[in-house]
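1. just coords:
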């Protein structure tokens, strides 16, 4: 994931969401290169992400 994310309103993702996800250990985020990878606690959220992905067609908003 690089640079600004138009879905989240510009820098909101970089300044708000990524630091929180990193603080919980769900991701590792290189602020200089804007590279994101799974963190040491990613396995704790994997079941939730898989469930959300499997139900994506039931959401009313556009799912990535």
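-> Here it is on my side, so go on. In this text the structure is predicted, and so the values were computed from the model without any measurement. Numbering: from 1, shown residues only.

2. use CA for all of it now, contacts and neighbours both
-> Noted.

3. biggest helix in the protein by residues?
-> What stands out as the longest helix in the chain, according to DSSP state H, is helix 42-54.

4. another structure for you, compare them:
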């Protein structure tokens, strides 16, 4: 049975939506935080959570990689929408992916439609 709260929560963040739509067609590789990003993430869990929940950025920190690894990927894996193989940096469809895939197909179709449609020009008389 589909848990609609999990589906809508998973779709609420742009980074998660983009990853899930890509998973419709193929497994995805995600980059690990490195350098300062990795050091910050490993230094202190409380500091990391405060950083992720604030709108401030830290110079030279890969915000995308940090948030994917510490927020988005764990959430999607918890819901069962993805399987995340951390050692290989690989994300594949999870056991509950079928619950979210109809929504993802609609998003993908809408994105494709926006890219391929030419504007319709109407004249007023």
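-> Received the coordinates, thanks. What you see is a predicted model; the values in this text were computed from it and never measured.

5. that older thread, and the longest helix of structure 1, how far from structure 2 on average?
-> Superposed on structure 2, helix 42-54 of structure 1 shows a mean distance of 0.3 Å to its aligned residues (mean C-alpha distance after the TM-score superposition for structure 1).

6. other SSEs contacting that helix?
-> With contacts defined as 3 or more C-alpha pairs under 8 Å, 6 or more residues apart in numbering; DSSP states H and E, there are no secondary structure elements packing on helix 42-54 of structure 1.

7. residues contacting residue 6 of structure 2?
-> residue 79 (C-alpha atoms under 8 Å, 6 or more residues apart in numbering).

8. from the chain's centroid, how far away is the longest helix of structure 1?
-> Relative to its chain's centre, helix 42-54 of structure 1 lies at 12 Å (C-alpha atoms, centre = their mean, to the nearest Å).

9. correct me if wrong: residue 40 of structure 1 contacts residue 25.
-> Yes - using C-alpha atoms under 8 Å, residue 40 of structure 1 is in contact with residue 25, at 5.7 Å.

10. which of those two has more neighbours?
-> Using other C-alpha atoms under 10 Å as the criterion, residue 40 of structure 1 and residue 25 rank with residue 25 on top: 17 against 13.
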